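no sequence on this one, just coordinates:
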């Protein structure tokens, strides 16, 4: 049986081949239009690129298709896979992407709460996640494998200073939806937070609370270009 990293590499290699270039570019445009486009100078460049690739593999549906990239992969490549590997891909296709609060940290495991659904997830994490603390709010994708959950390479932290602002806005949206208001656009909210976090990286002299402003009348700042290397 192949390892999780080997299976992901096989999926990514197929999905980024020349024959699927248009689908990849469409997914990239869609993701960055909503989440903000990073540049190599940004500190979060790598994790944001990973987030885009995760979206392309597990959520994106090419025009005219009801299947995600991983589902298309299983249909086309499935006959060449072992029964065990195909079963793993079917489970991987159920990955969870969302906004989470860190509830508990212990050696080898992080307990998360989905801030919208209140579902609790125990995530296996052998690496030491520097700076991660109880109460942190983060955007992440959880990959199911062999009965456990693992972080993908895309997690985006939001500052502790705006933790209460974010949770209060989630509470407000849930209350409004419960009173017959419009359904909560969770992906849209997560994307808006991602844009706010990117602006925070670039507007270093602006108060964080000014960027994480959820009032309807708040005028969003446009995302400035990244600072060039060497700028203070």
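Thanks, I have the structure now. These numbers were taken from a predicted model, which means no experiment stands behind them.

contacts and neighbour counts: CA atoms only from here.
Noted.

The residue nearest in space to the middle of the chain: what's it in contact with?
Using CA atoms, centre = their mean, the residue of the chain that lies closest to the mean C-alpha position is residue 140, 4.5 Å off. Shown in contact with residue 140 (CA atoms under 8 Å, 6 or more residues apart in numbering): 97-100, 151-152, 154-156.

And the residues you listed, which of them are buried?
97-100, 151-152, 154-156 (16 or more other CA atoms under 10 Å).

Adding secondary structure and distance to residue 132, write the contacts of residue 140 out as CSV.
Shown next, in CSV, are the contacts of residue 140 (DSSP: H, G, I helix; E, B strand; the rest coil; distance: CA to CA, whole Å):
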residue, secondary structure, distance to residue 132
97, strand, 18
98, strand, 17
99, strand, 15
100, strand, 13
151, strand, 13
152, strand, 16
154, strand, 14
155, strand, 11
156, strand, 11
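
Presented hereafter is structure B, for comparison with structure A:
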């Protein structure tokens, strides 16, 4: 089975009617963390992809206290080979990446750690050199692959992200999730107030004067 088949198999198990109540609660939590899922927002499909990516890979299920990925990796229904695949997925890297080179294998750099990766299996039309996007890297049979959910940042926001990432490294931060959520929120707010300077919007958000 190819990479996308493993992703779709995980989705099929945990994104279904059986988990409707769990997904509803997860959406409430996602919004409480600053995410938005209203179908009237710009980039609704992108936001929905990011939500389900978080739901599958990061959010513990209420009853078991484990993420869907962990639960599935422990399933008795998996072959040894498939269990190894899903266990490797557990060592994911969720970050904001800058695209350094777009070719058959895409070269990306983690904006926070400065670590570089070669990523396989990326459609040529999806990414261009200089793009910046929130994404999740998974290890698949010795190669890095994107999970498939992206939050692309307009160039006007790049300098803010780079500055904040550099400051986070300087202070020795290890958990960058709050920053990732903040930048995602900035993009959403700016899409509604696009006539305002994005740096002004960011300042107002930091001062608590704009939600």
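Structure's in. What do you need? Model, not experiment: these values are computed from the prediction.

Residue 146 of structure 1: what's its closest spatial neighbour, skipping adjacent residues?
Leaving aside its chain neighbours, residue 146 of structure 1 sits nearest to residue 88 (7.8 Å; criterion: CA to CA, 6 or more residues apart in numbering).

Which helix or which strand is home to that neighbour?
Under the criterion of DSSP states H and E, residue 88 of structure 1 resides in helix 83-92.

so how far is that helix from its chain's centroid?
Its chain's C-alpha centre and that of helix 83-92 of structure 1 lie 22 Å apart, by CA atoms, centre = their mean, to the nearest Å.

Kindly name the residues of structure 2 that line up with that helix.
Mapped onto structure 2 using TM-score structural alignment, helix 83-92 of structure 1 covers residues 80-89.

Which parts of structure 1 are helices?
Secondary structure of structure 1 by DSSP state H: the helices cover 4-15, 21-35, 45-58, 69-77, 83-92, 163-178, 186-202, 208-211.

Save those helices as JSON lines, and put in mean neighbour count and distance to residue 121 of structure 1 too.
Converted to JSON lines, the helices of structure 1 look like this (neighbours: other CA atoms under 10 Å; distance: least, CA to CA, whole Å):
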{"stretch": "helix 4-15", "mean neighbour count": "15", "distance to residue 121 of structure 1": "19"}
{"stretch": "helix 21-35", "mean neighbour count": "17", "distance to residue 121 of structure 1": "24"}
{"stretch": "helix 45-58", "mean neighbour count": "20", "distance to residue 121 of structure 1": "19"}
{"stretch": "helix 69-77", "mean neighbour count": "18", "distance to residue 121 of structure 1": "23"}
{"stretch": "helix 83-92", "mean neighbour count": "16", "distance to residue 121 of structure 1": "16"}
{"stretch": "helix 163-178", "mean neighbour count": "15", "distance to residue 121 of structure 1": "18"}
{"stretch": "helix 186-202", "mean neighbour count": "20", "distance to residue 121 of structure 1": "18"}
{"stretch": "helix 208-211", "mean neighbour count": "16", "distance to residue 121 of structure 1": "29"}
